[in-house]
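Asks: Provide a 3D model corresponding to the input given below.
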Amino acid sequence: MNKNRLETFSDGVLAIIITIMVLELHVPAEPTWRALLEELPTFLSYALSFVYVRIYWNNHHHLLHLAGQISGGVLWANLHLLFWLSLFPFTTRWMNTAGLAEVPVLVYGLNLLLAAMAFYVLKTTLIRRQGRHGALELALGRDWKGRASPLLYILGMGLSLVTPVVGLLVYSAVAAIWLIPDRRVERFVTHGMEQAPDPSAADPDGQARNS
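Replies: Just a heads-up that it's a prediction; the model follows:
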């Protein structure tokens, strides 16, 4: 299957998610600095969610750039990821309207956790489709960010039950970690599939494993 339609559809969904979130930013009630500062928490939570959408868009682009053809399993895994990402406007808005209360901040972290798990499923499905020792598997390597992020989300969720602001700071720290570019992935994306060895070379039967 061709991956162009999948990428175009995903880009459209992510663009709509950002649009919905920005519509939650309200104009200050009065033309004063104080009124503007009152909207600062809402803006900061929007900025955090925007950064996360940007991170997922960037990494999603890398995955599809390095992947070969897609399968039905990849389509479902991609929709699974988009479902959890589409809830960002809802959980962000609830967190804002509740004034960073314990449960909304915890649910926001749960949303981040489930999105991370969905991205892992998509990544794993694409790697299995491409075969072992393909460009995607080599570019991601051990993927320590992907392994550490769910643990940090769980930590943030636990801390949010004690001090919601601290939990939110943990979520922000994870976003900051992902903002640091992965040079190995960038190198593979820049030079394309030519950097990866032929998967069939590592198969004793001389055939690539695409299942």
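
Asks: rest of the way, CA atoms for contacts and neighbours
Replies: Will do.

Asks: Give me the most central residue, the protein.
Replies: Here the mean C-alpha position of the chain is nearest to the C-alpha of Y56 (Cα atoms, centre = their mean), at a distance of 3.1 Å.

Asks: Just the element for that residue, please.
Replies: Per DSSP states H and E, Y56 falls inside helix 40-66.

Asks: Next, the second sequence, to be compared with the first:
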Amino acid sequence: MPMEGGRTPLRDRLRFVYIGIYWNNHHHLLHLCPTVNGGILWANLHLLFWLSLFPFVTAWLGENHFAALPALLYGLVLLAAALAYWLLQSRIIAFQGTDSKLRRALGSDWKGKMSPALYLLGIIAAALGHAWPALAAYVAVALLWLVPDRRIERALQDESEDA
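Replies: Predicted coordinates for the structure are as follows:
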């Protein structure tokens, strides 16, 4: 990561944190999916596409000193990645059937519902020219997901105890 004044720029830390969050949660998610089909593979590729845009939109955000338009595009990419993650979960649940381990683990999925809502609030704030409240909404989502999804961890632990 490039250093500015001896410190890692905020944009690089933000990019690292978001990619790390997705990496950890994706890793846990796929542990509940011992087999896959074409729909899951395509949904996974769709997620990876949106994640591949993180470095570009984060760099643009940082290069423009967290201005409103880059914050808006950043939020749109974050929202698209969240929706792609939801789609991947949905494909896994559909493939596993009515007794899906993932469906049981997610429960009501309040974090999965809260995240797009916060992204939308951030996008609206950025569209109105308020970049910092938008970024605060995006950081709030990151804080929600910073610890890998404990619901999935519990399901994995229950599965290993049953074996």
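
Asks: mind listing the helices for structure 2?
Replies: For structure 2, applying DSSP state H gives helices covering 10-31, 38-52, 54-63, 68-96, 101-106, 110-127, 131-145, 150-162.

Asks: Distance from the chain centre to the second one, please.
Replies: Helix 38-52 of structure 2 has its C-alpha centroid displaced from the chain centroid by 13 Å (Cα atoms, centre = their mean, to the nearest Å).

Asks: Could you tell me where it falls in structure 1?
Replies: Aligned by TM-score structural alignment, helix 38-52 of structure 2 falls on residues 72-86 of structure 1.

Asks: Give me the contacts around the matching stretch.
Replies: If you take Cα atoms under 8 Å, 6 or more residues apart in numbering as the criterion, stretch 72-86 of structure 1 is touched by 6, 10, 13-14, 17, 53, 111, 114-115, 118-119, 121-122, 125-126.

Asks: Then stretch 89-109 of structure 1?
Replies: Contacts for stretch 89-109 of structure 1 (Cα under 8 Å, 6+ apart): 17-18, 20-21, 24, 41-42, 45-46, 49, 88, 111, 153-154, 156-158, 160-165, 167-168, 171.

Asks: one more time with 6 Å
Replies: M21, T42, Y153, M157, S160, L161, P164 (Cα atoms under 6 Å, 6 or more residues apart in numbering).

Asks: For whichever residue in structure 1 pairs up with Y85 of structure 2, give its distance to E39 of structure 1.
Replies: Under the alignment defined by TM-score structural alignment, Y85 of structure 2 corresponds to F119 in structure 1. In this view, F119 of structure 1 and E39 of structure 1 are 32 Å apart by Cα to Cα, to the nearest Å.
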